[in-house]
Structure formats: C-alpha cells, structure tokens
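Asks: missing the sequence, but the structure's below:
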C-alpha cells in the first residue's frame, strides 16, 4: 500500500514588513485583503497542528498544491523555503505553485528558484519558471505529475492558465507512466472543472486539460485554490477520474470556507485494478483533529 497526503493553500503569515515601493502594484489589493480578511480567517497555529498530524499518519509522499505565500514578497518566498525544508526531505514532498506564488511579474521565477528541490522532476533540471512544468517524479507505484497553472494577473483577478505547451508535455508523461503501470496523480493549483469557482478565479484551459485526461487517462487529480472540500469527476478513457480539492491548511472555524484539513489516499493494487481509500482529517467543531470523512474512490 502507498499512502499519499495532500494539502494546499498554506498562505504563510504573518506578512513581513512591506515597503511602499512593494505596494505600488497589484500587491496593494492583496495587502488590503490580508488586513481586512485573511489574517483573521487563517490561523497559523492550525497549520502546525495539521502538518504534525499529517506527518504522524506516516505518508509515503506529500503533495502540496500551491499558494504557500500571500503577496510573493522576497521575504515570504524565503520563509516558505525554510518552512518546506523543516517539513521534510524534498524527495518526499512534491510542490506546484499557486496564483499567490506568482502574484506579480517575476515572482514565479523567484519561487521556482527557491523551492526547486521540491519541484524538480526525476533526472530533470530544476525549474526556472513556467517552462519547467510539468514534471514527473516516480515514487513506488505512483507517478506524481506536477502542472503549473500559476501566473501573474491583474488586480482583483486570480485566474490560472493551462497552456498548449504544458498539454503536450502532460500527454507524453501520462503515456509514459501508463506504460510503466503506475498510478498517475496530476497536481495542479486551479480546479480543472467548470463551475468550481467564479470567473475571476477560474482556470483558462479547462477544456484543454480535460481533453488530455480524456485521451491519455489519469487515476487522480489534486488541486487547491478554492479552499473547499470537493470531489468532482472528469471523463477518462477507462471511466471517470476523481478531481479532489482541499481546504486551506490554516482555515479557522467561523469562516464561510471549509475548516482546515488534509487528504489521505491509501492506494493499493495494480494497473487496471487500483483500490483507493480516501480520508479527510482536520479540525472538528471541538478544535480536535480527527477523521472528517472516509470513502472509497475506486
């Protein structure tokens, strides 16, 4: 059995000191949002409790689907690097970036350089930006395939993009992993499902992504971004493919969003006969971490 853990949308805080020059961009709207909303709804003590419980569950690998930071300040990116290094060995943790990690032009490249050990595919050079994706990392019976939907956008927008170039590379990696009999997990920040979020936060290229999965297959798609506990399904060549979202890892109770949790997938079997047990563990109404739900995906 292979145990895979999934969490997302860390939004590490509090924000470091920020200069007027750094605010002279889209960051001003994000800073206002942080001051008015996000700093109250995200509890970074909860992040510590979530990650401690997740590590105690003994996962063979951890998938982190983006938004480690808030405004992509240099100090935030460096803090996130140190936080990742404290979390575990880069070989055991796979990361894809989110829209907050690419908040302003140039931020994605800086994040990729800082977090490269967690985003580098097997026998591949470290990513230096969007062109470094998708990557593939084979761990046991799993192929972890990381796609980047992150890009800098205009103020009040948080959309993502899945390009033709990534689509071609993803198709090749999915075929390669299928030929090796691997369980294929695709990681992406934005949900590749219509109606999963409103237009300003949507993924451009949903049809392109779903076409690739429909033709080439996948066993599981993981995403973040919405801060919600969701399970959708999209068509694959051998039947529906689960698309699983997760709450923000520090989301406190009392918000409209789902309280903090992480996902566990216990994966067994072989190509054509996979068995997947899916458990959500997170903060309950009594502030204890426990199983929220458990089900069978396959």
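Replies: The structure has been received and is ready for your questions. This is a predicted model, so every value here is computed, not measured.
Asks: only C-alpha atoms from now on, for both contacts and neighbour counts.
Replies: Fine.
Asks: list the contacts of the residue nearest to residue 220 when sequence neighbours are not counted.
Replies: Nearest non-adjacent residue to residue 220, counting by CA to CA, 6 or more residues apart in numbering: residue 185, 4.9 Å away. Residue 185 sits next to 142-145, 218-222 when contact means CA atoms under 8 Å, 6 or more residues apart in numbering.
Asks: what is the nearest of the residues you listed to residue 39?
Replies: Comparing these against residue 39 with CA to CA places residue 222 closest, at 25.8 Å.
Asks: where do the helices sit along the stretch 1-150 of the chain?
Replies: In the stretch 1-150 of the chain, the helices defined using DSSP state H, counting those that start in this stretch lie at 20-23, 27-33, 39-41, 44-56, 74-87, 107-115.
Asks: may I see the buried residues of the fifth one?
Replies: The reference is to helix 74-87. 76-81, 84 (16 or more other CA atoms under 10 Å).
Asks: against which helices or strands is it packed?
Replies: If you count contacts as 3 or more CA pairs under 8 Å, 6 or more residues apart in numbering; DSSP states H and E, helix 74-87 packs onto helix 107-115.
Asks: closest to residue 116 among the buried residues of helix 74-87?
Replies: residue 81 (9.4 Å).
Asks: go ahead and confirm that closest one touches residue 113.
Replies: No. The criterion here is CA atoms under 8 Å, and residue 81 misses it with residue 113 at 9.9 Å.
Asks: what separates stretch 277-295 from the chain centre, distance-wise?
Replies: Here the centre of stretch 277-295 is set off from its chain's centre by 19 Å, with CA atoms, centre = their mean, to the nearest Å.
Asks: gap between the two ends of that stretch?
Replies: Using CA to CA, to the nearest Å, one end of stretch 277-295 lies 6 Å from the other.
Asks: would you mark the buried spots in that stretch?
Replies: 278-283, 289.
Asks: confirm the residue nearest to residue 220 sits in a strand?
Replies: Yes. Under DSSP: H, G, I helix; E, B strand; the rest coil, residue 185 falls within a strand.
Asks: any chance of JSON lines for the contacts of residue 185, columns neighbour count and distance to residue 53?
Replies: Output for these, formatted as JSON lines (neighbours: other CA atoms under 10 Å; distance: CA to CA, whole Å):
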{"residue": "142", "neighbour count": "20", "distance to residue 53": "23"}
{"residue": "143", "neighbour count": "25", "distance to residue 53": "24"}
{"residue": "144", "neighbour count": "26", "distance to residue 53": "22"}
{"residue": "145", "neighbour count": "27", "distance to residue 53": "25"}
{"residue": "218", "neighbour count": "28", "distance to residue 53": "28"}
{"residue": "219", "neighbour count": "26", "distance to residue 53": "26"}
{"residue": "220", "neighbour count": "19", "distance to residue 53": "23"}
{"residue": "221", "neighbour count": "23", "distance to residue 53": "23"}
{"residue": "222", "neighbour count": "26", "distance to residue 53": "20"}
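Asks: second structure follows, compare the two:
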C-alpha cells in the first residue's frame, strides 16, 4: 500500500510588515482581506498541529497544492522556503503554486527560485521546456504537477491552464500509463465548472478535462476553495476520475469554512485494478481535537465506487466569499 497525504492553502501567518510601496498594487486588496477576515481565521497553532498529526501517520509522500503565502512579499516567500524545509525533504514533498503565490507580477518567479527543489521532476523523465508540468515517480505512483497560478488584477483570483501545458501534461500521463503507474495530477484551482465563483475560476478547464478524457488519470488533487469536495471527470472509455479538494491547512474552527484538514489516500493494486481509499482527518467542529472526519472508497478494482459530486458547503454564502482568496 502507498499512502499519499494532501495539504493545501497554507497561508502562512502572521502577515509581515508591508511597505507602502508593496501596497501600491493589488496587494492592498489582499492586505485588507487579511485584516478583516484571515487574521482571525488563520492564526495560531492550527497549521503546526495539523502538520505534526500528519507526520505521525507516516505517509509515503506529501502533495501540497499551493497558496503557501498571502501577498507574496519577499519576506513571505523566504518564510515559506523555511516552512517547506521543516515540512520535509524535497524528495518527500511535491508542490504546485497557487494564485496567492503569484499575487503580483514577478512574485511567482521569486517563488520558483526559492521553492525550486519541491517543484522539479525526476531526472531522466520527459520534461517540458517550461517548469510545468513535471513528473515524479514514487513507488507505484506518478505525481504530475501542473500550474494554474498567475498574477491577476484586483478582485480577481482566477487561474489558467493553457493548451501548451495541456499537451505536455497529456504526454506525461501517457508515459506514466506506459510504466503501469497510478497517476495523480496536482493543480491549485479546481478544474470543475461551478466549483469556484466566477472571479476565482480556472480559465481553460476545458483543456484540463480533455486531457483527462483522452489520456486518463487515477486521481486529481486541488485546493483554492478551502472546502472538502469530491467531483468526477470522465476518463477514457467511460471511466471516472475522482477530483478531490481539501480545506485550508491553517483554518481555525468556528468560521464559515471547514476547520483545517488533510487527506491521506491509500493506493493499492495495479494497472486496471487500482483501489483508492480517501481518509480525511482534521479538527472537530469545536476545535477541541484532531480526529478522523470520514473514510470513503473512491476506486475499487479500477472502477469508481460512487461517481456523484459531493461538497461540504459552509453554512451560508456571504459577501466576503467574493473577496479574492
């Protein structure tokens, strides 16, 4: 059995001091959002305790689907590098960036320099001339990292998945299939219509869906929405591919989004006969302890167990849901 852990939307806090020059950009909207909302919802020992709990369960590998920082200032990006070092060695952690990591023009390039070792494919594998997609092989699993992160204008938090990256991703998926591997695709934005508000959607999700339809995969992991979600995309020959989101790893209990959680995916079997179980663990609603939230089998002997969309929604939508996340 191979056990893959999934964390997302780290949003390392507290926010460092921000200069007037740094605020003279889209960062001003994110700074206001932090002061109004995230400062209360994402500060304390939540992330430390979630990571410590995850490590106690000894996963074979960890996938992190973006948003390590908030405003992508230099101090935040440097701090995230230190956090990654504490999380684990680069060969044990695979990372893709989120929209907050690309908050303003130039920020993503700095993140690439500082977090490089966590976003590199294995030597000798087919590699695109760009950084993404990349592929890593760990045991029976191929981890394929893609990027939807890009700088956007104020009040927008969209991502994109363009044709060139789609073609390269399809090639890696085909290569992994030829090696008889269980294929996991990482992306920050959910590649599902309606899974995120219009201002936070994935542009080019049709390219992503076509890649999965034509090349196939066994699992897609994303973040961005801070929700526990399960959707399905159609793969080759009518197969169904689970698409799983996870709440923010930093979210305190008692707010409108689910408290901090992580997933462990248990992978067994072989080509055409894969079995996949999701075990979700996180804070109880009152924030008193970390416990098991649910267990569900997604694939059994290569077949989807229950291919119906599922989502744990917050109690009510509020206006600040439209503030860029």
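Replies: Yes, it's here. For clarity, every value in this text was computed on a predicted model and none was experimentally measured.
Asks: of the contacts of residue 185 of the first structure, closest to residue 89 of the first structure?
Replies: Of all those, residue 144 has the smallest distance to residue 89 of the first structure: 15.6 Å, by CA to CA.
Asks: separation between that closest one and residue 155 of the first structure?
Replies: 32 Å.
Asks: next one: residue 40 of the first structure
Replies: Residue 40 of the first structure is 22 Å from residue 155 of the first structure, where distance means CA to CA.
Asks: before we move on, what about residue 178 of the first structure?
Replies: As judged by CA to CA, residue 178 of the first structure and residue 155 of the first structure stand 40 Å apart.
Asks: who's more crowded, the two?
Replies: Per other CA atoms under 10 Å, whichever of residue 178 of the first structure and residue 155 has more neighbours is residue 178, with 18 against 14.
Asks: elements contacting whichever strand or helix holds the more buried one?
Replies: In this assignment (DSSP states H and E), residue 178 of the first structure forms part of helix 164-179. When contacts are defined as 3+ CA pairs under 8 Å, 6+ apart, helix 164-179 of the first structure sits against strand 142-146, strand 183-187, helix 206-216.
Asks: may I see these arranged in JSON lines, with distance to residue 228 of the first structure as well?
Replies: Rendered in JSON lines, the data for those read as follows (distance: least, CA to CA, whole Å):
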{"stretch": "strand 142-146", "distance to residue 228 of the first structure": "20"}
{"stretch": "strand 183-187", "distance to residue 228 of the first structure": "16"}
{"stretch": "helix 206-216", "distance to residue 228 of the first structure": "19"}
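Asks: which one of these lies closest to residue 296 of the first structure?
Replies: Checking these against residue 296 of the first structure by CA to CA gives strand 183-187 as the closest, at 15.7 Å.
Asks: on the C-terminal side of the closest one, identify the next helix or strand.
Replies: Where DSSP H and E defines the elements, the next helix or strand beyond strand 183-187 of the first structure is strand 203-204.
Asks: check the mean deviation of that next one from the second structure.
Replies: Mean deviation of strand 203-204 of the first structure relative to the second structure after superposition (mean CA distance after the TM-score superposition for the first structure): 0.2 Å.
Asks: give me the stretch of the second structure that that strand matches.
Replies: Matched against the second structure by TM-score structural alignment, strand 203-204 of the first structure falls on residues 202-203.
Asks: return the distance of the matching stretch from the chain's centre.
Replies: Relative to its chain's centre, stretch 202-203 of the second structure lies at 15 Å (CA atoms, centre = their mean).
Asks: ok, and what's touching that stretch?
Replies: For stretch 202-203 of the second structure, contacts defined as CA under 8 Å, 6+ apart pick out 148, 158-161, 189-191.
Asks: name the member of those residues with the most neighbours.
Replies: Taking other CA under 10 Å as the neighbour criterion, residue 189 ranks highest of the contacts of stretch 202-203 of the second structure with 32 neighbours.
Asks: now that one: how far from residue 48 of the second structure?
Replies: Applying CA to CA, the value for residue 189 of the second structure to residue 48 of the second structure is 24 Å.
Asks: run through the residues that contact the residue positioned nearest the centre of the first structure.
Replies: Central residue of the first structure (CA atoms, centre = their mean): residue 65, 0.9 Å from the mean position. Residues near residue 65 of the first structure by CA under 8 Å, 6+ apart: 6-9, 95-98, 187-189, 222-224.
Asks: now swap in residue 107 of the second structure and tell me
Replies: Per CA under 8 Å, 6+ apart, neighbours of residue 107 of the second structure: 72-73, 101.
Asks: next step: these restricted to strands.
Replies: Per DSSP state E, strands hold no members of those.
Asks: and of those residues, the nearest to residue 1 of the second structure?
Replies: Closest to residue 1 of the second structure, out of all of the contacts of residue 107 of the second structure and judged by CA to CA, is residue 101, at 33.0 Å.
Asks: so which of the contacts of residue 185 of the first structure is the closest to residue 264 of the first structure?
Replies: Using CA to CA, the contacts of residue 185 of the first structure come closest to residue 264 of the first structure at residue 222, 11.5 Å.
Asks: and the closest one, how far from residue 195 of the first structure?
Replies: Distance from residue 222 of the first structure to residue 195 of the first structure, by CA to CA: 16 Å.
Asks: strands of the stretch 201-325 of the second structure, start to end?
Replies: 202-203, 219-222, 229-234, 240-245, 261-268, 275-283, 290-300, 303-304, 310-311 (DSSP state E, counting those that start in this stretch).
Asks: out of the ones you listed, which comes closest to residue 89 of the second structure?
Replies: So among these, strand 261-268 is nearest, using CA to CA, at 18.5 Å.
Asks: pull the residues that contact the closest one.
Replies: In contact with strand 261-268 of the second structure (CA under 8 Å, 6+ apart) are residues 1-8, 50, 54, 59, 246-249, 274-283.
Asks: can you tell me how far residue 62 of the first structure is from residue 242 of the first structure?
Replies: Applying CA to CA, the value for residue 62 of the first structure to residue 242 of the first structure is 18 Å.
Asks: quick check: residue 227 of the first structure touching residue 9?
Replies: Yes. Look at residue 227 of the first structure against residue 9 with CA under 8 Å: they come within range, at 7.3 Å.
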